[in-house]
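> how would this look folded up:
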Amino acid sequence: MTPRTSQRNPRLNAVRKSLERHREYLALLQGVTEVANESSELQPVLAEVVSMTCESLGWPVGHAYIVEDGELRARGDWYADEDVETTPLEALIDRTESLDSTPGTEQALADAEPAYRPVADVADPQRQRALASLGLSSIFHVPIRSRDSVVAVLEFFAPAVEESKLADLEPILASISAAVGRVAERETSARQYRELMRAEFDREHAELRAAELQALATKLRQRNEELDQFAYVASHDLRAPLRGIGNLASWIARDLEPHLTPDTRRYLALLENRVQRMEALISALLEYSRVGRNAIGAEDVEVDALVREVIDLLGSRDAIEWIVEPLPRIHCQRLLLRQTFHNLMSNALKHASGEDARVRISAEPARVGRVSGWRFAVADNGPGIDPRYHERIWEIFQTLRPRDEVEGAGMGLSLVRKIVETRGGSLGLDSQLGEGATFWFTWPASPVDEPAREQG
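The predicted structure is shown next:
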């Protein structure tokens, strides 16, 4: 009997090669799964998975993109075989950012599934030449999803791949995509949890701060009301004894008239003058304390007519030229607006100078906080006010000239500021020495809601 020649069975040999290939696939998947299970940060996992995949499948070049703000950004860490020079290719890919301009990723992004593309199909000639010079003719893209969004793409470059192997690679790459996607989902969940905790902390902090501010506002309102009440009571109670002092001085001057010396007459006149000034100051203080204390109904007001009433009340038509530009009609507390104009116009009347003394009243539309309104201005051609004193003049009891030289208690502009700010408006002064002064204020076209005030 003739012995048979020993030789390998072709079918058995093919099965052995297939099993070896699948064993390598299983080792790759096991390695990727372990890496994915051990990490909650995506970027380091991407680098290791690219390295394992290239080494296991014999692919010489691989890297990863990160999706940020709708753009693909190539990461700086690449895998490349020792004998492969990838610098020109890296330069081409690193400059690619737009999703639309990144060749080969369209299908992977659109389907959110691994995709294969021959290098010959790449539209970018520079990239095609760079890949061909390295002997690379196949491109694989593996999208990494977190829930419904692609957050990264793995890109591999390889020599020609047999058609029979492409079918085997598809489930392998899909499994890699799913495993790494779980890392991306954990990272997304952790980030959302941190953002949720931060938002909760910010909300609690904001609520606490709001409560503190509300308590502070309440305390401040109480203090202001107490001060208003004190000013009201003090000014009211001071009037009676002050009036008594004035009466006594008047009686003394009348009864002792034949016996008074010139100096005594001067002292009594000075005393009566001081009493009158004190009465004016107390009246102004009482008026100041009343602002905001009493509810005043709003009505339609023709501002032009209101200003002309104030001019008639001041009784100065012959001494000064009043220029009244067109003024609007607004819905407001008439008494408060009239008081504001009266104080500003009276102040302008005192300081307008020369034979050509004049005061101009004007208005223009303006925003008052979040509502529409008007910016009113009262301008005189007086001596003007040094900018150093533009803040001081609004303070209570302040005048820039000696009290013997100017009539008034120094309360008019303080009262104007309180009225305007209570209505939600703002005010200011535009002036230089020798150039006159323009006092302006803003007023809402309709009343602005304000906190309830104590009635009295």
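> C-alpha from now on. contacts and neighbour counts both.
Fine.
> so residue 74 makes contact with residue 94?
Yes. The criterion here is Cα atoms under 8 Å, and residue 74 meets it with residue 94 at 5.5 Å.
> run this one through as well so I can compare:
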Amino acid sequence: MTPDPAPEPAEHEMPALIQGFDWAATPLGPREDWPISLRVVTELLLAQPLPMIVLWGPELIQIYNDGYRIVMGDKHPAGLGQPNQACWPEVWDFNRSIFEGVLTRGETFTFTDQPLALRPSDPTGPGYFTLNFSPVKDDHGAVGGVLAIVTETTARVRAAQQAELHRITVERRNATLEAFAVLTRDLGLETDALTLIRRVQEVVLPLLAAGFVGYYVPEDGLWRIKVQVGLASFPELQAAVDAGFPFETTPNLLIPWRSGQAHYQDVYDPAADQLLGNNPYPQATATLPVRVNGQVQGVLGFALNDTRVWSSVDRAVLGTVERSLTLALERLEQTRHAEQQRAALQAANEELEAFAYSVSHDLRAPVRHIQGFSGLLRKGMGSQLDLKASHYLGVIDEAAGRMNVLIDAMLELSRAARLPLRLGTVDLEALVLRSRQDLEMEAQGRAVQWRVTPLPLVTGDQDTLQQVVSNLLSNAVKYTRPRETAVIEVWAEAREGAWAVFVRDNGVGFDPQYQDKLFGVFQRLHLEREFEGTGVGLANVRRIIARHGGTVSAQGVLGEGATFGFTLPR
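Here you go, the predicted structure:
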């Protein structure tokens, strides 16, 4: 049978125990013979809820109250009336000097917030108590004993500990946020993957503890380290890191590689990674998978010299590191791919432009020959040239002239892409004024209303921007030819980071469904017999504006006019 548990002591049992105790068997003698001061202090401590004990006489005989029973623990009730040294031999060497100071010199001692495991079953750990030792005078004014008062401070101490932990957590969080602000900036600027990973290591390792961090990738059956910050805890381990760990038998790296999940060890087991011997191996590790476009590319491993319980804050920080590094590497990969595409496109464009330039040059000679021999034929036949033959030669001359115009347009388009831009401050109003002067002959005899608002100074290449303005104004004058009164408006709008410049006319307009074709080479929406042109001007405008970092636009309604615009960075 299981014995009944020992009954809990009564809440106020000490007065009865002291009253019924055989004090005559102790050095104190019967209670009626006690000094008045001892009897008074005994009554006083029995009336107090605080744990209190008086140690009387040279033998330090113990008398304590109900509150002090928790301090006595299993030494109660046998400790009542017992000399302190006999009751507490395990702490006598420490207590003796205190008691001597109180008894012989009348000193007072206070020990603040001492951790004491007075409640072994308390899951929150030891409590905290302030211990005060002070002298008690006998009836003759000499020190007759020691009064010890125990005040529990557990709530205050734990509140202070929580406040300090909160302060440390906030400081660490602030340091982490500052570090991530720097890291985020650096990740956006860096263009080399391994340099980017090193920067992550340099920022994050100081947030954790002393140790080292490495980036490992599998090569030829081994985990090869590509980037490392900090050194291993002893030279032989660093040599093993440099040589490479076996791929299949290093679970600390293999687990995150295969699972795609971070792997944390509060207490690192080196034997699991085939690291043997009594050496100062890392005590705690965290290994994170490094992904690019969903595929694990390597493992970022933190090895700390001291044990560490990886808290939720730690895991959140490292989780953010993992995600930030993945995004940065993916952005870097996208940038590299885009740069390769841009380089290939640029090479293709340069080749195409060189071809167009070469073809345009090469076409001039046969066109000159056609024109030359046509003239010789006309001259040689003289009066024998009938009307039909003269018409045929006229068609040849017109076609050759048309070919020369197209060749000139192709050369101009090629030059617009090949010539370097000479950037400076450009006055758009001056460009418009010059273009209007150049168009005076074309507009002579027509009613043209110009509505030009003040235009800004911009940054660009003056010569090529003059081509843009001249082309747009020339088109406006040309396509308003059927109107009795042509109205041409020019204005600019300030936008975020750019100037937008517009040219609007009340001319023949165009069908909006074809507006995407307007800026293409040799694209025309009107018959040549109606409006002359090569179909290259707007393509040239688009190319020049694109080289300035801007965009072009067109809006129109057939029979109601059109608005063309371009933007330039501010």
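> Just give the TM-score of the two.
The TM-score (TM-score structural alignment, normalised by the length of structure 1) is 0.57; 304 aligned residues with a Cα RMSD of 3.7 Å.
> if we can go back for a sec, of residue 74 and residue 94 of structure 1, who's got more company?
residue 74 (22 against 14; other Cα atoms under 10 Å).
> and that one, what pairs with it in structure 2?
Alignment note (TM-score structural alignment): residue 74 of structure 1 has no counterpart in structure 2.
> Residue 109 of structure 1: what secondary structure?
Under DSSP: H, G, I helix; E, B strand; the rest coil, the three-state class of residue 109 of structure 1 is helix.
> no, scratch that, I was asking about residue 15 of structure 1
helix.
> if I look at it, how far off is residue 24 of structure 1?
To residue 24 of structure 1, residue 15 of structure 1 is 14 Å away according to Cα to Cα, to the nearest Å.
> out of the two, which sits in the more crowded spot?
Shown here are residue 15 of structure 1 and residue 24; by other Cα under 10 Å, residue 24 has more neighbours (14 against 11).
> what about the more buried one, helix or strand, and which?
According to DSSP states H and E, residue 24 of structure 1 maps onto helix 10-38.
> Packing partners of that helix?
helix 42-57, helix 163-255 (3 or more Cα pairs under 8 Å, 6 or more residues apart in numbering; DSSP states H and E).
> Where do the helices of the stretch 101-250 of structure 2 begin and end?
Taking DSSP state H, counting those that start in this stretch as the test, the helices found in the stretch 101-250 of structure 2 are 154-189, 193-208, 235-243.
> Let me have those in a markdown table, extended by distance to residue 15 of structure 2.
A markdown table is the format used below for those (distance: least, Cα to Cα, whole Å):
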| stretch | distance to residue 15 of structure 2 |
| --- | --- |
| helix 154-189 | 28 |
| helix 193-208 | 57 |
| helix 235-243 | 68 |
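> What about residue 214 of structure 1, how many residues nearby?
12.
> Structure 2: which residue goes with that one?
Per TM-score structural alignment, residue 214 of structure 1 is aligned with residue 339.
> Skip the chain neighbours and tell me the closest residue to residue 304 of structure 1.
Spatial nearest neighbour of residue 304 of structure 1, chain neighbours left out: residue 327 (5.2 Å); criterion: Cα to Cα, 6 or more residues apart in numbering.
> quick one: the one you found from residue 307 of structure 1, how far?
For residue 327 of structure 1, the distance to residue 307 of structure 1 - Cα to Cα - is 9 Å.
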